[in-house]
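>>> I need the structure of the sequence given here:
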Amino acid sequence: MIRVLLADDEPMIRAGVAAILGAAGDIHVVAEAGDGHEAVELALKHRPDLCLLDIRMPRLDGLRAAAELGRMVPESAVVMLTTFSEDEYIASALGSGAAGFVLKSGDPRELISGVRAVAEGGAYLSPSVARRVISHLGTGQLGRRATARARTRELTGREREVLALVGSGLSNAEIARRLHLVEGTVKAYVSQVLARLGVKNRVQAAILAYEAGLVPEE
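Predicted structure coming up:
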């Protein structure tokens, strides 16, 4: 069971997210917080597997709360809840310690996939968020696209398949089912892909997959 702490200053958002997570069957919300300061306090108390944080919260926003959690509760992974209007926060937070970004208005399946992927020790970037981040980066997009295509061209066909599915937000288990492989084999492929591309985590791999055109537009 994946133990999650949920932090958002809007009670209705918390209730909706908690209901979605609870329906997954393997995810349990152990505590809810209305601001970042309370989230840190509850994380210290409950030691959850994962903290799901809204970016904009009173007293202590999600980004600063994520930094505090990284120092005080490093065993708890962090996934950020965001909206389209917060692209600049996403772009600046990719290196802040958060392992995932999920849209509040996105498909509930993305939320569940993101929580599972990060709980497995990976990272997750909602496909819609990935496209917005790449767009937000602005100038130099064509150059990055050519570079990304050149880097991914060195991968094997199977590695490119795995990278594309990572870019689509699938967890290792979901990729295994899609490609008819065992999960351990997928985990090994993901590790190989990250190493060959020289990226640190699945978030960076997902962005590279989008830049290289491996993930189809919705």
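>>> Please make it C-alpha for all contacts and neighbour counts, starting now.
OK.
>>> what helices or strands is the longest helix belonging to the chain leaning on?
In the chain, assigned by DSSP state H, the helix with the most residues is helix 183-197. With contacts defined as 3 or more C-alpha pairs under 8 Å, 6 or more residues apart in numbering; DSSP states H and E, the packing partners of helix 183-197 are helix 157-167, helix 172-179, helix 202-211.
>>> do that again at 7 Å, thanks
Helix 183-197 sits against helix 157-167, helix 172-179, with contacts defined as 3 or more C-alpha pairs under 7 Å, 6 or more residues apart in numbering; DSSP states H and E.
>>> could these go into CSV alongside mean neighbour count?
As requested, these are arranged in CSV below (neighbours: other C-alpha atoms under 10 Å):
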stretch, mean neighbour count
helix 157-167, 21
helix 172-179, 18
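>>> which stretches of the chain form strands?
Using DSSP state E, the strands of the chain run over residues 2-7, 27-33, 50-54, 77-82, 100-103, 124-125.
>>> Redo the helices and strands packed on helix 183-197 as JSON lines? Include distance to residue 133.
JSON lines is the format used below for the helices and strands packed on helix 183-197 (distance: least, C-alpha to C-alpha, whole Å):
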{"stretch": "helix 157-167", "distance to residue 133": "13"}
{"stretch": "helix 172-179", "distance to residue 133": "23"}
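>>> Between the ones you listed, which one is closest to residue 30.
Residue 30 lies closest to helix 172-179 among those, at 24.0 Å (C-alpha to C-alpha).
>>> among the helices and strands packed on helix 183-197, which is nearest residue 16?
Across the helices and strands packed on helix 183-197, closest to residue 16 is helix 172-179 (C-alpha to C-alpha), at 24.1 Å.
>>> Before we compare anything, build this one as well:
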Amino acid sequence: MIRIVIVEDLPMIQEGIKLLINAVGDFEIVAEYSNGKEFTDDVRNLDVDIVLMDIGMPVMDGIDATKLAVSLCPDIKIIALSVYSDRKYYYSMVTAGARGFVLKQSTPEELEGAIREVNNDGNFFSPDLLHSIIVNIHGLEEEITQDNQAKKELLNLTDHQVRLLEFICQGLTNQELAKKMFVTLATIESNKRRLMQKTNTKNNAGLIIWAIKNKVVEI
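Predicted coordinates for the structure are as follows:
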């Protein structure tokens, strides 16, 4: 069973999430909270695999709750429940430790897929949300580029790998990456595999989260 905690202040949304979760045979809701403080006060007592975390909540919001939960339980896996108006909070949630973002208007299949991907140590972005982040990522430029050279050296990234990360964060497909970097598709696929190994990520969403969190990429 995949044990799930829901942290959401709106009863109607909380009930909707519960219906979706309860419809999946190997999902189990083990606790529910209406704000971040209730959750973090109890987090060390929980036996949980996935936390579904709202961003905007009273008393303690999802950003502060995620930071505190990760500091108390470093291996905790948190998926942010997001709406488009939360866009300005994406960077804060990534640096706080969220491993995925799901739009509240997503399909049940997408929520299930996100839970399974993050439970398997991956990262997940709702496709529409990922596109929105890519389109609007320029607003994060000042924060992302701080200490870029020092961070690159610390993480032992080559100039080629940093450039590849930049293009991935711009939403380019493998075919577009190959054309942009004047190499074959096989070379791009091989280079991405090495980059994912170095960053301990599994897919483009993971790479984008990693690049933003570590302030490596200059967009």
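>>> returning to what we had before: tell me the angle of the longest helix of structure 1 relative to helix 202-211?
Comparing the axes of helix 183-197 of structure 1 and helix 202-211 via axes from the mean of the first three to the mean of the last three C-alpha atoms, to 10 degrees yields an angle of 70 degrees.
>>> and helix 183-197 of structure 1, which residues are buried?
Residues 183, 186-187, 189-190, 193-194, 197 are the ones in helix 183-197 of structure 1 that count as buried (16 or more other C-alpha atoms under 10 Å).
>>> Of these, which is the nearest to residue 2 of structure 1?
Closest to residue 2 of structure 1, out of all of those and judged by C-alpha to C-alpha, is residue 183, at 18.1 Å.
>>> on that earlier part again, so which of the buried residues of helix 183-197 of structure 1 comes closest to residue 105 of structure 1?
residue 190 (28.1 Å).
>>> residue contacts, the closest one?
Listed by C-alpha atoms under 7 Å, 6 or more residues apart in numbering, the contact set of residue 190 of structure 1 reads residue 162.
>>> one more time with 8 Å, if that's ok
159, 162-163 (C-alpha atoms under 8 Å, 6 or more residues apart in numbering).
>>> And it, how close does it get to residue 152 of structure 1?
Noted for residue 190 of structure 1: a distance of 13 Å to residue 152 of structure 1, by C-alpha to C-alpha, to the nearest Å.
>>> and what of residue 76 of structure 1?
Counting by C-alpha to C-alpha - residue 76 of structure 1 and residue 152 of structure 1 are separated by 32 Å.
>>> Tell me which stretches of structure 2 form helices.
11-22, 36-42, 62-72, 90-96, 108-119, 127-136, 141-144, 148-154, 159-169, 174-181, 185-199, 204-213.
>>> superposed on structure 1, where does the third one end up, distance-wise?
Superposed on structure 1, helix 62-72 of structure 2 shows a mean distance to its aligned partners of 0.7 Å (mean C-alpha distance after the TM-score superposition for structure 1).
>>> I figured residue 42 of structure 1 hits residue 31, correct?
Yes. Contact criterion C-alpha atoms under 8 Å: residue 42 of structure 1 and residue 31 qualify, at 7.0 Å.
>>> which residues are common contacts for these two?
residue 5.
>>> that older thread, closest one of the contacts of residue 190 of structure 1 to residue 127 of structure 1?
residue 163 (12.9 Å).
>>> for that closest one, what are its contacts?
190, 193, 205-206, 209, 214.
>>> Serialize the helices of structure 2 to CSV and add fields for distance to residue 1 of structure 2.
As requested, the helices of structure 2 are exported to CSV (distance: least, C-alpha to C-alpha, whole Å):
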stretch, distance to residue 1 of structure 2
helix 11-22, 12
helix 36-42, 21
helix 62-72, 22
helix 90-96, 27
helix 108-119, 11
helix 127-136, 26
helix 141-144, 38
helix 148-154, 39
helix 159-169, 34
helix 174-181, 35
helix 185-199, 28
helix 204-213, 24
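>>> And these: which comes nearest residue 54 of structure 2?
The nearest among the helices of structure 2, by C-alpha to C-alpha, is helix 62-72 at 5.6 Å.
>>> and the residue nearest to residue 111 of structure 2 when sequence neighbours are not counted, how far is that from residue 114 of structure 2?
Residue nearest to residue 111 of structure 2 in three dimensions, not counting chain neighbours: residue 102, with 6.7 Å by C-alpha to C-alpha, 6 or more residues apart in numbering. Residue 102 of structure 2 sits at a distance of 7 Å from residue 114 of structure 2 (criterion: C-alpha to C-alpha).
>>> what touches both of these two?
In contact with both residue 102 of structure 2 and residue 114: 124-125, using C-alpha under 8 Å, 6+ apart.
>>> who's more crowded, these two?
residue 102 (26 against 22; other C-alpha atoms under 10 Å).
>>> And that one, how far from residue 182 of structure 2?
Distance from residue 102 of structure 2 to residue 182 of structure 2, by C-alpha to C-alpha: 34 Å.
>>> do the same with residue 204 of structure 2
Distance from residue 204 of structure 2 to residue 182 of structure 2, by C-alpha to C-alpha: 20 Å.
>>> out of the two, which sits in the busier spot?
residue 204 (21 against 11).
>>> measure the nearest residue to that one once chain neighbours are set aside to residue 56 of structure 2 for me?
Distance criterion C-alpha to C-alpha, 6+ apart; nearest residue to residue 204 of structure 2, sequence neighbours excluded, is residue 168 at 7.0 Å. To residue 56 of structure 2, residue 168 of structure 2 is 29 Å away according to C-alpha to C-alpha.
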